[in-house]
Every structure is written in C-alpha cells, then in structure tokens.
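>>> what's the 3D shape of this:
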Amino acid sequence: LPAALEAAVDEARAAWLGARADETPLAVRSSAPHEDSAASSFAGHFETRLGVRGREALRVAVRAVLASSLSERVIAAAARTGLALLPPRMAVLVQRLVEPTCAGILFTRDPVTGAQRMVVEMVRGSGEAVASGRVEPARFTIDRATGAIERAGGDPALSPAPATLHELAALGRRVEALFGGPQDLEWAIENGRAVLLQSRPITGLGTAARREGRGDFWTSANSQEALAGPVTPMTYTLMLPLIERGRRAAFEALGVGPLPGAYMRRHLGRVYFNTDYFRRFLERLPGAPTEIFDMLLFGDATRGSALRLQFERLRPSPRLLRLGALVARTWWSAQRRMDAFVPRLERALRRMQGRDLARASTPALVRQLLEARRLMEHGFRLHVLGSAMAGAHYLLLSKWLQAYCGDRGQGAVDALLERAHRAATAQAYDALLALAEQARTQPALAACLRRTAQPEGGEPADRLAALEAVPGGTALREGIERFLARYGHLSRTEAELAAPRWREDLDYVFDVLRHLLEREPAAGDRSPGRVRRRDGIRRVHAALRRRSQALAPLQRLVFTQLLRWAERYAPYRENMRFHALRAYEQVRRVLLEFGRRLHARGLLETRDDVFFLQWSELPTVLSLPPGTEQAARWRERARARREAFERFSRAQAPKFIWDDGSPAPAPARRHPVGGQAAFLEGVAVSGGVVRGRVRRCDRLEDALELAPDEILLARLAPPSWTPAFLLARGVILDIGGMLSHCAVIAREHGIPCVVGVREGTELLRDGEWVTLDAYAGRVYVHRDEVTRDATGGQRRTDTERTGTEPRGG
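Got it, this is the predicted structure:
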C-alpha cells in the first residue's frame, strides 16, 4: 500500500477503536462500484477477511481486498456483464465483527415471484452458511400489508419470536425506502438487536416485480442460437419484413388485434425479443398458458418442466369454435404442406445452381434473388409450422403420460421419441464420424487433415486437392464432396447471410474431423447418450405396455395415436429449417455476386460490404454510376456500418434488457438445498440423470475436446455444435428452450440436457462435480458425495437412473 494510505488506515483505526484496537476483531470487505446492482451481482468474486486483529493484519487485509479487483475471475465476470472497459475501482469497508446469536437473509420482495411479501432465512450463529448454501435455514414469509407471519420450511427447531421478525421487516422497509427499490439484506441478531450487515438490490426479481416502471423485458435467448453475435444490416432488413408478414397472418387467423409495443429489436447489434409482448399475445388466446413461449422458445420459465404447464378449462364460445376449426384445418394439412415443399425446393435449386451467376445479367440476378427469397420465406414459415406441430404433440403426449407416469412423464416421452427425430444436422454428424473412421485407417491421411489449412482467399477445391497426394486421399476427398453436396449450405452462424457456408470454407469440416481422429474410435453405438439409455428405453416401453393392458380400450387408442403423431411430427422442426437454409444459401450467392460487381465498380470497398447495405437500399446502389459523390457516400456508409459491426462483435451484450436498453436482471435460478448442495434450475428438455464434471466451453474447439465423464457447460450452443453434444455426458446451457436445436438433438440421442439456466457459466467452475437431473430441470452442485433433492431426501446419482422407468412401473 502507499505509505500515505497505510498512515490513513492506522490513524482511522486508532481514532475509532482507541485502546481496544488490538483486541477487537474486524471484518474487512469489498465495496466496488459495480459489485451489486439490479442487473448483475459480483457476490463472492472479491476478497473478504474476517476476524482481523492488529495493525499489520489490517494492512494485509486491506491490500488483499484491493488486489481482488484485478483477479482473473473478476475480469472475466466483468467482460460477461459488459463492464470490461471500465477501470477497476474498489473501496474497502472495515467494520467491527459481529458475534451473533442468529443471522440470515431478508428479501423485501419474494425473489422468485415478486409477490408483496418478505422472505426471511435464518440460522443459528453466523449467516455465512445461509449465503453459501451449506445448511438449510429456517424460512418465514411476512405479508407486507398485514404483517402476518408464515413458516415456509427449513429447520423446525429454530423459532424466533414474532417481535424479532417484525423488527427485521421494519429494518427492510427502512433500507428499501433509502435505496428506492426491493433489497436483499444480510442481517444478524446481536445482544437481542438487529444489525444490518449488507444490502444490495435483488438480482433476478420475479416477472411481476421486474416490470414495475421499467417497461417491457427483452431477451436474446431464442435469437442467439442462430445468431451468436451481432447481425448485419442486410440480414436484419431481409428477415424483419418476412417475420412481420408471418406475424400479421397469424394474428389475423387467430382473431388477435394489434398489441402495444414492439416484438423484435436490435441492441448492440444483437437481436432481442420482447417476452412481455408474447405474453400479451397468449393472454388473448383462450386457455393458453402465458409462459408457454418462455418454456418452448426463450428458456425463461419458472416451472422447470413441460409437465407443470397448466391449461385453463375452456368454456364453449363462437370464437373458441372458430379457433378449433382453424387448428383442425392446420393439423389436417400440415404434413402435406411440409412434404410438398421439399420436391418443389429441389427443382428450384437445380435451376439456380445450374446458372453461372458471373455471366448473368442484372435483371436475371434480381429475378433469382427474389425467387430464392420467396422459397426461403416459405421454408421458414413451414419451419414455424413444424415447430408448432412438434411442440404441440410433444406437450400433449407429455401431459397424457403424466397421468400414468407421474413426474417422469416427460422422461418417458424423451425415451419413446429418442429415435423419432431423425434431424438432418444430427445425420451430418454421423456422416462426419464415418469420414473420420475412414481416415483413421490411413495415418498419412490423418496427418494431412491436421496440417491442410485453407489460406485466406483460397478455394476449398485446393484444400481438397491436397488430399490426392496421400494414400486413400481420393476416396476421402470424394466422401467430403458428397458430404458438402448434402450439408454444405450449413454454417457456424446459420442465420447470418455474411457467414461463409461450409462448402465455401472447410475449416469447420476439417476441425471436426481432426478432433474426432484425436479421440478413441467409437465402439458400438456412436452416441454415448444412446449407450447409457438403451436399457432404460426398453424399461419405459415395457412399463407402458404393462400399463396399457390396464387401460380402457379408448385410452389405449388415445395413447397409441398420440405417440404415432408425436413420432410423425418430431423431425419436422429441424428438417424444415434445414431445407429453408438451402434457399437461404441461394440468397447469399446472389448477394455475393452483386457485391463482387459493386466492388469492381468502386462502389464498395470489399465484396462482403454488400451485407452492410440494407435490403431496400440494394436497387439504389446498383443503379449508381461509379465515381460520383453519391456513390462515394454509399461506399462510406457501408464501411461505417462494417466498423460498427466489428465494434459490436467485441462488445459483451447483456442477455436481458429493458425497453430503454439498460441491462435487466436474470431471474434467480440458484437455490440452497439441504446441508449438502445447492442447485441451479432451468428448463428440462431431454430427460435423464447423470453425474459428472462440468467443463465450460466458449468455442466449438473446446467442446470437441470433452472427456467421457464431462458435462458440457456453455452459454449457448448453435447447430454447428452438434458433434460436441454427442461427445458429452450431459449438457447445461444458459440459453435455450424446449424447441431449440440443442433440445431436439439432445432428445434424439438421449443426452440429458437442461437449458435456460442463465447463471451456469458464472456460478459453476471447470472440474466441479454436479448431478444433472434433466427430469426436474436441476443441476445439483456437490459439496459431498450425497446430493439431496428439494425435499431433503437423498437421490441416487449413478448412471443407472438415466433410463428410469415411469413411476409405479
């Protein structure tokens, strides 16, 4: 420490404590400007020293707290919350260490629901055990209006006097009034008196409270799977009118009038969706749960499992009859419409791919661009229809099985439908795996794959030609060419027009092959999830067969038909997207040709700057003569947008925002449980229970190096991560919903998966042992070899439970 600061600390200590300075225990704590806010919490990231005695010990403690603002952990957390560019600052609090008889936490609002009640958790002695989740505290609720106290569980032996709880409630109101919002207090009782230790805004306040005065709540969850970063102007302005036409058509068909607010926007270049807008839409539909989009699309539900969705009883009405007729017509025609699209698309693609775009006239290019856009729009609408059909039948079968399988109904559905999805992207991985096994037989080929890099500006054909000089290379090249003919239209960032497709840049294909070659060859079934759950699937089938014998004939017929429909529609969600992206690639091809021509005429600095024009601007720019002042302005405009896009790419955007663009808190998903573990909660999308070590992966390359006992932990997983999924013991994602790509792949291959955990990448550490309960949507963090569930009972965590049959079976 600087000498002046040491002197100031010594002087303040002496003036405060006097003759008792050396014998009084002190607490030395951090107080950084951004440590605790409604949008984020850095709790536990900075240093705290307790029981500090003596002048030299105080100097050491102050120095340690100051230094903790520069730790790698804090810098990484700051980057994730968008604070990385702020210089680190730290104030240090020195307090007398309290010696409490009991201590705990007080929320001035219910932190989960936002209800108008206070929640108190307390333990004997220090409150540190409550904050860390090491012990189960006694829990009480205090009604803010009446002061009525209710015990909410926990240690039954701890029964404070009502006067103590009312004193804590009064303290909470004073602090809440001082800071102007709901607070999370740490308190202690010393000598019969309540002492305030710390207060911070409640991070992750429930939906009802978080709306107060801040406008609508926006999430990037659904968009981030296909657009992991900022979106280019061309992509956004092409997609927005298509989405708007689909929205208007849906609202008109459902009889829903205009709703207040916008439903989609850009912030820091990223796409966000207004979850409150979608809730308002669902409120207009009879019987629809308002959180169904949260669970299916945004991973923002508080129920954890599809089984807990509650559908209201419907009363007959003319509107309900009209909606029923619409649903029936849609259901009757859905499969026929989706199946008819594929051959039509095939014919159109053969025409488009046979044209030499470099020699085509501008009018011919425009016609092809518009035709590709129409096909793409049709394909994406059918993708939405396929998602609705797959999701609806999945939910119907889940709810039906719930009556016969209890809370394991969703797990039974996952097992029954495991082989029904047949997702094209999963088949792409199988094809890559076959190519890797083919190359494994030739060591020289494997070495060639590792060192063959595609130079910038080079052609994929040159990279493939390098394989010809190696024994067995011709056969491998032909295999890769067949793979690209089928799957080459896919991309790491599939919804971004500016992103190269696999057939343009072979880095993705070669990276996956290289990592597969570095692993042991697969034995038997290629999917680890299938290996673990094969016996469990047999038990599920057997249990349901036994139960079906006890069902009435009509009930057996309903079950059989629901299962048949769920199996029929399961593949359409992913496969219609797969085909729509084939048309999307044709849009990109034509735009690149326009970009080449505009660059050659000096209207753009680079060919790819065409993606930094807006869709509606393209005709204007194409008509400009080169060398004019107007042409120079458009060139500069595209360059400025490209530079802004690059800045946005480096920025850390928040997961959630308010209407004004300020970061919004993620509703809390961390809970203390029992005396052994804490758990994180998300949305269960593929059933199973596994125990393993978490491995955080920020890049596909990291995920491809997963060890057999590791559980993949990531912020999100775009479709290009499919190979890594199939190497993982289980999957935990901050972002995602039941209809996200990762959920479909996990269900198809029997991989336990929980999404929408929100804080997983912040709270879990590499190598930490967890139990992933993908039936309940929970991730239990081990502090002992035994994990306890929310009721305090012990759970087995061995892999035998990954195939647990339905309850009572």
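>>> CA only for contacts and neighbour counts going forward, please
Fine.
>>> and the longest helix for the protein?
Using DSSP state H to assign secondary structure, the helix with the most residues in the chain is helix 362-405.
>>> which other helices and strands contact it?
Counting contacts by 3 or more Cα pairs under 8 Å, 6 or more residues apart in numbering; DSSP states H and E, helix 362-405 is packed against helix 318-353, helix 409-416, helix 553-569, helix 572-600.
>>> mind listing what's buried in the first one?
Within helix 318-353, the residues that qualify as buried are 323, 334-335, 338, 341-342, 345, 348-349, 352, counting by 16 or more other Cα atoms under 10 Å.
>>> Just send the residues you listed back as TSV, with distance to residue 460 too.
As requested, these are exported to TSV (distance: Cα to Cα, whole Å):
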residue	distance to residue 460
323	52
334	39
335	37
338	33
341	30
342	28
345	26
348	25
349	21
352	21
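>>> which among those gets closest to residue 247?
Proximity of these to residue 247 was ranked by Cα to Cα; the top entry is residue 323 with 16.6 Å.
>>> so how far is residue 337 from that closest one?
20 Å (Cα to Cα, to the nearest Å).
>>> Repeat that for residue 619.
If you measure residue 619 against residue 337 using Cα to Cα, the figure is 33 Å.
>>> The structure of the following sequence is requested for comparison with the preceding one:
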Amino acid sequence: EQCKKILKLNAEQRRYIQDAIKAAFGHDNADHLGIVAVRSSSPEEDLAGSSFAGGYDTSLGVTSAGLQDAIINSFASLFDHRIYLYKIQHDMVADTPRIAIIVQKQIASDVSGVGFSLNPNNNCFDEIVISSNFGLGESVVSGIITPDTYVVDRFDPSNMKVISKKVADKTSAIWLDEASGGTRQDPNKSPTAQALTDDEIMEVARMVADVEEQYFDGSPADIEWAFHNNTLYLLQARPVTAHVPLFPEMITERGKEKRLYLDLMVMTQGFSDPLSTLGLDIWKNSLARMKPTMSTEGFDGLMFNIHGREYMNISNMLMMTGGTVMVNTALRTNDKSLDRAFASIDLKDYTPSYVPEGCKGIFGKSIKQLLLTVPNILRGMYYGKDSMQQYVKDTNALLEHCHSHRYPDDKAFVEVYDELTKTYEAVVPQVGGLISGLISKALLHRIFRNCEGTEDNLINLSMDLNGNPTSEMGHLMVRLAYCPEIQETRTSDEFLKKLKEGSFSQEFTSIYSDYLKRFGCRGAREIDVATPRMSEKQDELFDTLKQIDVKNNQIINVRERRDKAYQELLSLAREIGKEKSFVHHASVMQGVLGYREHPKYMLVVVTDACRRHALQVAKGFVAKGRLENEDQIFSLTMDQISNAQKDEAIDLLSLVRANLKPVEDVRHVKNWPVLIDSRGKIIRGKREITEDEKNKEGLLIGDPISPGAGVVRGRAKVLMDPYEKPLEAGEILVARFTEPSWTPLFINAGGVIMEIGGPMQHGAIIAREYGIPCVSGIDNATKLVKDGDLLELDGSAGTVQIIRDDCDMNVVSSGSK
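Coordinates of the predicted model:
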C-alpha cells in the first residue's frame, strides 16, 4: 500500500505509454482509449513449475484517468508479502522484482469464467472443467459466488461430450460500467439459470483444448474467457502447475487403451518422496529376485520402476493367470481405502486387449516359489516358534557379516551387491513358515466368528509378537532410555564425548553396541541406500532416547494387555469347546507371525552394507575430481558405478545430471496418489457416512487399524517428520504416514492418526504391536488437526472427534485455536 502511495510515473515512462498507445490504437491520446483492463505478468509468473495466479493485481474497467494508477497498482503488487513468501518457498530469487503489464481492451462480458484442460478435482487429462457466471469473470475467480461447473469428456477428441453439469444459485454478478468505467455488483435476475448453453460449453471446451495444444505443447493449461455479443474471447492463459504429472513412459495416448497404476512406495512404505537413483536400482533388483510378480518391467511388464518411483501395473496383472484373484485378495482385502478406490471404477475399462509379454510365465514361477515354502509352512504349523530357528541362525550370520566385513575399494559395486543378495536370497525362503502364522490367525478368527465382542481381543493377541525386529528395536530403546548414562547426561555433545572417552559402564556400552549392531542400519526412508543411518547420527539417537518417557510408555503394559486378551479368549474357547485348537493356533501365530517384517529388515541390513561400500568408492571418485561430493554416487545406477570403476573416461557428473533431471521436474509434487491411471486420473474411494456421523461437528472418519486400549483422549501433535519436534507421553501423533524411523515416537504415543496406509503398512503393524489405537485414511488430517487440539480417538470404529476442552475453551470443534 505504501508503494502505491509514493510511486509515480516519470516523464520518460509516460512518453513510453503514449508511444505504446499510438502503436496499438493509431493515436497517442489516452482519452480515446475507451475502457481497458490492466493485467500483470511477471517473468517468473506461470512457469511450468509455479503459478502466481491471483497474486498480482489486475484492474478492470479502467478509464484513461485511472490508467496510471492501475499500472502502479500492478507494479506495486510485486511487493505483496504473499508474492515474496511464494518465491522463497519455491526457491526463486525474491530481491529482483520485475513485471510486465498488459493493457487490453475491456470486454463487457455477458458470460465469463475459467476453464481447465484437466480436471483439478481428479487430475484427469481427458476432462475439461469450465466454471461460469453472468457478467465479468471476477465473480468466479474471486470466489464471491458459487459458479456453474461443467465437465467435458474428451477421451475421444472427435466426440467430446458434457458428462457433468452443476448449475449453481449464482446470487450476484459483476458487470462493467460502460458509461463511467469501473465495475458494479448486482443481483442476478435469473440466479439458477444455466450461464452457458450446451453449444457454448462445447465452444469454450474446444478453445481450452486448442490453447493447451498451441501454447503449452499439450501440457495442462487454464484460461480465462468471456462471451460478448455471442463472440468468445480468450482473455488469459497460464500453465496448470498444481497437478500430478505422469512420467511420459507411463502415459497412453488419448483415445487408446488405458492402464491402471498402483504406487507401491506410497502404499507399502508410507512415503511420497522419490528414492535415489541407486536406491531404486538396489530396491527393484532385490524385489525382482525374490518375487516373480515384480520381475518384469516397462509398459508390457508388471512393474514400472522409474525415476525414483515404483508402480505396479494393475492392468497387466489382470491379464496374468490368477492376476484378478491377486488384486482382489492381496490388495483389496487388506486395505479398505484401496478397496473403496477399486470399487469406484470398472476394471474392464483398464483391462488390455492382449496378454502383455511381461505377464507370461509369471504364474508358474509364483507357484514354483510357493512350493519351495511348503515344507517351511508345514514346520511352522507343527513346531510354531521353533520352526524359525534355522532362519534366525542364518540371518544372524548375515547380520554379523554385513556389520563387520569391509570390501576392497576397487571391488566392483555390482559384485558386492550380488554377493550380499545371493546370501540374502538363500535365507529368505526359510521365512515362508510365517504363512503358517497367517493361517493360524485366520483360523482363530474362524473359531470365534459367532462370538460377539472378540475382534479387539483377537487384534490384541497379535501385539508384541516374537521376531518382529521393529518391536524389538523399541524394547531395546526403552531399555537404553532407562540407563543412568542416558538419564543423567544432559546433551548429545556430552554423550558423544563420554562415548568416545569410554567413560560409560561396561553394561551400558554392551547394550548400546548391541543396539548399533542390530539397528544402527535403520533410519528414515531406510530402504533407500542414500539415506544416512542412525549409526551415522548418534547425536539424534541420544535425543530420541531422552524423549522416551520411561515411566509412562506403550511398551510397559503391552504384554500385560496381550496376556489379558489371551486369557479372555482362552476362557471363551473353553466355553465353546475349542480350547485345544485355540491354544495351538495362538501359539503358532504368536511364534512366527512377527517375522513378517524380518525379510525387509534384513534387506535394510544388506542395503546398509551397500551404502558403506558406495561411500568408499565415492571417496575415490571425489579425490580424482570425478564427483563433486560423495553423496552424488547415489545418483548413479549400480552398472554406472561399476563401469566407472573400470573406465576413468566416463563422465560421472553428466550421468548424475541426466539421472536427476526427470526427478527434479516433479520435485514440487509432495503428495503422490496411491492409484492413478495412464491418463492422469487419480482414483479415490469414498467412505459411506451415516446420518449420525454427518451431524457430528468436528468428527473425522477413517479406517480402524488398531483398537489399542479402547477410546483414548489426548492432545494432538502434528508431525511431517519424525524429528521435527518432541512427542510427549500420551499425545496423539498425527502424520501423513509413518515408517520405521517413526518407531521411537510410537513408544510415547497415546494414539496414532495417519492420512495414508493400510493395515499392512509399517505404522499400522507397529501400532498393533504396541497396542496403540490407530486410525488411517483420514484425508488432510495434518491440516484439519492442529497442535494442541484435544482429540478422542476410537481405534475400533476408525473415528477421531475434535472436542471442546473443558479446561481450555480456546480449543474449538473445528480443530483451530
């Protein structure tokens, strides 16, 4: 506002404007301009990765007398705090303000609005969305009314059609004052009338499609348009930046067969950020060796491992023998939110007309692999926990090797990887016995299928299972946190100093060394070889241990609750004559099912060993000037590293830049969808809401993941990163997702709320292991809930109530303070 007051055009600038008027209109008399619109466009505005829509000032209905002020207003909007913050957030230079200002003839619109070449609600590339109202478009873009909304399908470009119309009650409109300039807001004479005719809808849709093709090379665009005297005018166009792009390799042509993709990284690992180049290379090769369904890649394969992301090609899986059964059982039955998403579409629309090459023979390989595990399954059903002895022995040997062995610096990276993974491959089939635990779990549910009120006890029976490495890590952390060496040490610097001096007790040093040996390989995004490990960040490990409430945490009473559930179910089993069967299957389940996370844990152990060798090799590359820093090695593939070890002529920095380019192009996308098709459409399911739920203010509805100890109340702590801020004992953790690095937080958590993640995702498993109430599938939970909100979480019903605090009336049901 201060800029607007003090800025004036100098003589040279006024002369420049007069010259521009003469060039455009054939005279230099501003008085004969008529009424114009003054619009702004910065050099940074509306680039492919950013959009300043609505940020800079536009003036409508400007007369010659107001032209100078309108230009100054547009220029002064450069200094708006919103613009400055946006530039900082998007890594733009904020201290060199520049802007272009456009003077256009003002259209006295009869009807106007905006149009998007993709549907911003579902990201579909084949749906054009148009919003409109009578009069000028300002009423639409400013949000003073709810406009009409029309959706046009253009999957078949030769047969575009309107598939949705929502005609709103448009109470008012903004009109141009053609006599004196400026604008006025008047009530609409027919507020519920359709603003555009069907023919006009199609005309606008064609304009949107043409603008996308002609000006944005087929990339999504949005426009502002207007009708005046039955003529359609294009007023403005910009790229759509707030959408989820697909990599070109995954896109199908408009009008051709579509494919359906499942983002496994989001679904199973719980994070959206891409893996490093080397991280994805190691991850995909390791999974392909173990799972035939992940062994074929590309458009005709079952997997897309591409630019840091991992997708399963559901369409191609449907064409595999047994593929439909796998989709319905392995995917849909284990995740309610995913099941709802699948239920919202017709899978026939995504089924190929031919059997892709990458699907052939997969079923046979899967059966062969399953047969290899049959002896282990039978041993598990008969011996329970004892059936895992050989697996435990072999994995401990591999752990010892990975922890202590160092490979020569000149040993080819791919050879180190092959050596480690061959040992891993030989061990993993032994864990097939855990299938016996799944069978016993199913049979336990069958035993009590006609008994009401047993569901929570059956879940509690599977808490704190034998063999779960993440649960064991939590127990060991609590044990360390109890030690005087942690309790009496004030800072991480002091801790590291004493550790280096060897001044801690032998008992503590032994426990701590055991922790580092077994779990020092873990950390945030631990499946990515590029991620620093906890052993490399022992100051953070100390801080985490200090945060654990040793007097009040979930691990203290989890076994007591599990034993209580066992006794109650045992008593019920006796009543119905199923005691022997219950005892056996409970023993099998508790003895082997905890090992379901162990293969992944061992893969993390192997990945950590690969990381250490990669950094050794990187030191040599940096010393010779082939890399600028050691971390750049993680932006290379295994083959690129190994080839470069043999050939010093290879330009590693060029390879790094080429590998990073596709990832950097989508770096702005933070929340990747779980299910998306090859035309960009995000597939979401919708949970049915009861009338009672609709009427409850502040009620958030998700999916029940873990009942825990029943309904709990606690203060919310919203975290986007596990080390962002401390989680105090009893607080309810609210996060977009969780993974193993969040485990220490679960020790203190009174409850857990997640936006994404089914019952087999890490956060869900640990919540059940620790007996913590957990709800998942609440969209935008991290935005709807604020730090300090008082919540009531029901892990059995899958609901979260934001409640008014009797002690603090500043907390309201909307979740804000």
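>>> which residues of the stretch 651-800 of the first structure fall in strands?
Ranges of strands within the stretch 651-800 of the first structure are 656-657, 670-673, 677-681, 683-686, 689-696, 710-714, 731-733, 753-755, 769-773, 778-782, 787-788, 794-795, based on DSSP state E, counting those that start in this stretch.
>>> repeat for the stretch 1-150 of the first structure
Counting by DSSP E, counting those that start in this stretch, the segments of the stretch 1-150 of the first structure that form strands are 26-31, 49-52, 91-96, 102-107, 117-124, 138-143, 149-153.
>>> Could you export those strands as CSV, including distance to residue 280 of the first structure?
Shown next, in CSV, are the strands of the stretch 1-150 of the first structure (distance: least, Cα to Cα, whole Å):
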stretch, distance to residue 280 of the first structure
strand 26-31, 40
strand 49-52, 49
strand 91-96, 44
strand 102-107, 29
strand 117-124, 26
strand 138-143, 29
strand 149-153, 32
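>>> With respect to residue 549 of the first structure, which of the ones you listed lies nearest?
Nearest of the strands of the stretch 1-150 of the first structure to residue 549 of the first structure, taken as Cα to Cα: strand 149-153 at 41.4 Å.
>>> Superpose on the second structure and give me the mean offset of the closest one.
Mean deviation of strand 149-153 of the first structure relative to the second structure after superposition (mean Cα distance after the TM-score superposition for the first structure): 8.2 Å.
>>> so what's residue 559 of the first structure up against?
Listed by Cα atoms under 8 Å, 6 or more residues apart in numbering, the contact set of residue 559 of the first structure reads 397, 400.
>>> likewise residue 480 of the first structure?
Applying Cα under 8 Å, 6+ apart as the definition, the contact partners of residue 480 of the first structure turn out to be residue 435.
>>> For residue 602 of the first structure, see how far away it is.
Here the distance between residue 480 of the first structure and residue 602 of the first structure works out to 37 Å (Cα to Cα).
>>> what does residue 674 of the first structure give?
With Cα to Cα as the criterion, residue 674 of the first structure and residue 602 of the first structure are 68 Å apart.
>>> now swap in residue 705 of the first structure and tell me
With the distance defined as Cα to Cα, residue 705 of the first structure ends up 45 Å from residue 602 of the first structure.
>>> How about residue 567 of the first structure?
From residue 567 of the first structure over to residue 602 of the first structure (counting by Cα to Cα), the distance is 54 Å.
>>> Residue 787 of the first structure now?
Where residue 602 of the first structure is concerned, residue 787 of the first structure sits at a distance of 66 Å (Cα to Cα).
>>> who's more crowded, those two?
Neighbour totals were compared for residue 787 of the first structure and residue 602, and residue 787 leads with 25 against 16 (other Cα atoms under 10 Å).
>>> just to revisit the earlier point, wait, which of the helices and strands packed on helix 362-405 of the first structure is closest to residue 203 of the first structure?
Taking Cα to Cα as the measure, those were each checked against residue 203 of the first structure, and helix 409-416 came out nearest at 30.6 Å.
>>> Next, the mean deviation of the closest one compared to the second structure.
Superposed on the second structure, helix 409-416 of the first structure shows a mean distance of 8.9 Å to its aligned residues (mean Cα distance after the TM-score superposition for the first structure).
>>> in the helix or strand that that helix is followed by, what's buried?
Once helix 409-416 of the first structure ends, the next helix or strand along the chain (criterion: DSSP states H and E) is helix 424-440. Residues 424-426, 428-433, 435-440 are the ones in helix 424-440 of the first structure that count as buried (16+ other Cα under 10 Å).
>>> helices or strands up against helix 424-440 of the first structure?
Contacting helix 424-440 of the first structure under the criterion 3+ Cα pairs under 8 Å, 6+ apart are the following elements: helix 443-451, helix 473-487, helix 507-517, helix 572-600, helix 722-725.
>>> can you put those in TSV and add distance to residue 745 of the first structure?
Conversion of those to TSV gives the following (distance: least, Cα to Cα, whole Å):
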stretch	distance to residue 745 of the first structure
helix 443-451	27
helix 473-487	16
helix 507-517	17
helix 572-600	9
helix 722-725	7
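>>> ranking those helices by burial, who's on top?
Most buried of those, by mean neighbour count (mean count of other Cα atoms under 10 Å): helix 722-725, with a mean of 24.
>>> average gap between that one and the second structure?
With mean Cα distance after the TM-score superposition for the first structure, helix 722-725 of the first structure averages 3.1 Å from its match.
>>> for that helix, packing partners?
If you count contacts as 3+ Cα pairs under 8 Å, 6+ apart, helix 722-725 of the first structure packs onto helix 424-440, helix 741-749.
>>> How many residues are close by residue 166 of the second structure?
By the other Cα under 10 Å criterion, the neighbourhood of residue 166 of the second structure contains 12 residues.
>>> distance of it from residue 227 of the second structure?
Distance of residue 166 of the second structure to residue 227 of the second structure, given as Cα to Cα: 20 Å.
>>> do the same with residue 21 of the second structure
The spacing between residue 21 of the second structure and residue 227 of the second structure, counted by Cα to Cα, is 25 Å.
>>> Same drill for those two, tell me which one is more crowded.
With other Cα under 10 Å as the criterion, residue 21 of the second structure and residue 227 differ in neighbour count, and residue 227 comes out ahead with 22 against 18.
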